[in-house]
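Visitor: coordinates only, sequence not included:
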């Protein structure tokens, strides 16, 4: 009866609000054990109905089972010392964090950037495929490209991703964001797209290590990030992914002499 094993299959289906509830539960596990659903809902600033719906969505039959499993999990963690979020000291982590960003920008392939920027000239429809924490970075990227005149399709759950490839046309660009480059579902979707669809190009942004998604792409850009896991949830930084997509857009706007683009250094 381990809390993290029960929720693991359901985490990717959570929306932003539910992710916040999950983070609250993980951070206040011992406190929740002794509180009623009304008390916990109040602490989370949601209704009891919303919190109960969340509890069921992450794999529990009801609030009673939820609190019982929390108690057993806490006992288990205390006995084996399993709960560790970060081994490195904060100062060391900050240093590595900045190094990852600097290295990502330093190794960006200018030739690939120009090739992808050229593909953007026709303002094709853009498809963004992402899961896990990359999905929330993709939401910002979606907003950024949309306000700059691109039509973006960003399927956020499994069913939407299954249907999205049916909408792809020959001039469309497909972006895949997955640090490991080995997500089974995304790989299967790419196989389907390559087999059944016409498209302009598949552009992946992954880690630098050789991986399946990278090999299936027409263009691959890569970034650096420490793979941090808390309770089996990958919480690696997505900042470098965002930086790549921002720089790509800025290059496109600059090359095409966008009248809306101005730079102010303050």
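Guide: Great, that's in hand. Here the structure is a predicted model, which means the values were calculated and not measured.

Visitor: only C-alpha atoms for contact and neighbour calcs from this point on.
Guide: Fine.

Visitor: tell me how far the helix or strand hosting residue 187 lies from the chain's centre.
Guide: Using DSSP states H and E, residue 187 sits within helix 184-196. Here helix 184-196 is found 19 Å from its chain centre; the criterion is CA atoms, centre = their mean, to the nearest Å.

Visitor: try this one next to it:
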């Protein structure tokens, strides 16, 4: 109902209305335009302009959509994590994950430095991956700042492990392009193999779990990513323990 592109252009009055509606949706959906005007000290005309800016014919249509959004919000439930993981591990056992991981380990083992990259939740996992590999005696670095400058120029003989659920985050793709430009290898871990980042990668490891969105936020489970990071780290370490 409230696209970021529209909200970012709201005036102070419109932001005031937006905040009031977000704080009181159950109340607003049963108000008349004059009642909302009195409650927010905003003119009725401003409220109508506000709703039209959002793409509605007027306040009445806006209220209908507000009620619908409230119903959908109430019905929305998250997926059972155990079921999602059981599905992932069942597929993992059936697929040639060992072969893919071995190829990734070949690249990691030859590199002097492993650079982990991610943004948001993936950034936290990038930091975790860096620490886990370091615990197993591999030189690492992590980047979770999407605007980290010219990463590839600063790392010699490095491989970049990029974490991204969608594989379409612009800043992450720029980092991958920088790395490729300077001759470094790219290993990506994404939720599918059909995305821009996977296409840029030397090795892509997809985990294929059901994507979940709550309130426009991606809450897709990242436990498979932890599994893949730890599996790669242990395989890399074990190669030198024979």
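Guide: Cool, got the structure. Note that the coordinates shown come from a computational prediction; the quantities given were computed from them, not determined experimentally.

Visitor: same for the helix or strand that the helix holding residue 187 of structure 1 is followed by, what does it pack against?
Guide: Downstream of helix 184-196 of structure 1, the next assigned helix or strand under DSSP H and E is strand 201-206. With contacts defined as 3 or more CA pairs under 8 Å, 6 or more residues apart in numbering; DSSP states H and E, strand 201-206 of structure 1 has these neighbours: strand 173-177, helix 212-215, strand 219-222.

Visitor: so the last one matches what in structure 2?
Guide: In the comparison with structure 2, strand 219-222 of structure 1 aligns to the range 203-206 (TM-score structural alignment).

Visitor: average distance between that stretch and structure 1?
Guide: Superposed on structure 1, stretch 203-206 of structure 2 shows a mean distance to its aligned partners of 0.9 Å (mean CA distance after the TM-score superposition for structure 1).

Visitor: what residues does that stretch touch?
Guide: 100-101, 103-104, 186-193, 198 (CA atoms under 8 Å, 6 or more residues apart in numbering).

Visitor: mind giving me the ChimeraX select for those residues, buried ones only?
Guide: Of those, the buried ones go into a single ChimeraX selection, burial set by 16 or more other CA atoms under 10 Å:
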select :101,103,104,186,187,188,189,190,191,192,193,198
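
Visitor: closest to residue 78 of structure 2 among the contacts of stretch 203-206 of structure 2?
Guide: residue 191 (17.7 Å; CA to CA).

Visitor: quick one: that closest one from residue 211 of structure 2, how far?
Guide: Noted for residue 191 of structure 2: a distance of 8 Å to residue 211 of structure 2, by CA to CA, to the nearest Å.

Visitor: deepest of the helices and strands packed on strand 201-206 of structure 1, which one?
Guide: strand 173-177 (a mean of 23; mean count of other CA atoms under 10 Å).

Visitor: next up, the contacts around residue 226 of structure 1.
Guide: Counting by CA under 8 Å, 6+ apart, residue 226 of structure 1 touches 96-97, 100, 236-237.

Visitor: in strands, which of the residues you listed appear?
Guide: Among these, no member falls in strands (DSSP state E).

Visitor: tell me which of the residues you listed persist in structure 2.
Guide: Retained in structure 2 by both residues aligned by TM-score structural alignment, their matches' CA atoms under 8 Å are the following of these: 96, 236.

Visitor: so residue 82 of structure 1 is in which element?
Guide: Assessed by DSSP H and E, residue 82 of structure 1 sits outside every helix and strand.

Visitor: helix or strand: which one has residue 27 of structure 2?
Guide: Short version, using DSSP H and E: residue 27 of structure 2 is in helix 25-28.

Visitor: what is that helix packed up against?
Guide: helix 59-75.

Visitor: enumerate the positions of the helix it packs on that are buried.
Guide: Under the neighbour-count criterion of 16+ other CA under 10 Å, helix 59-75 of structure 2 has 59-60, 62-63, 66-67 buried.
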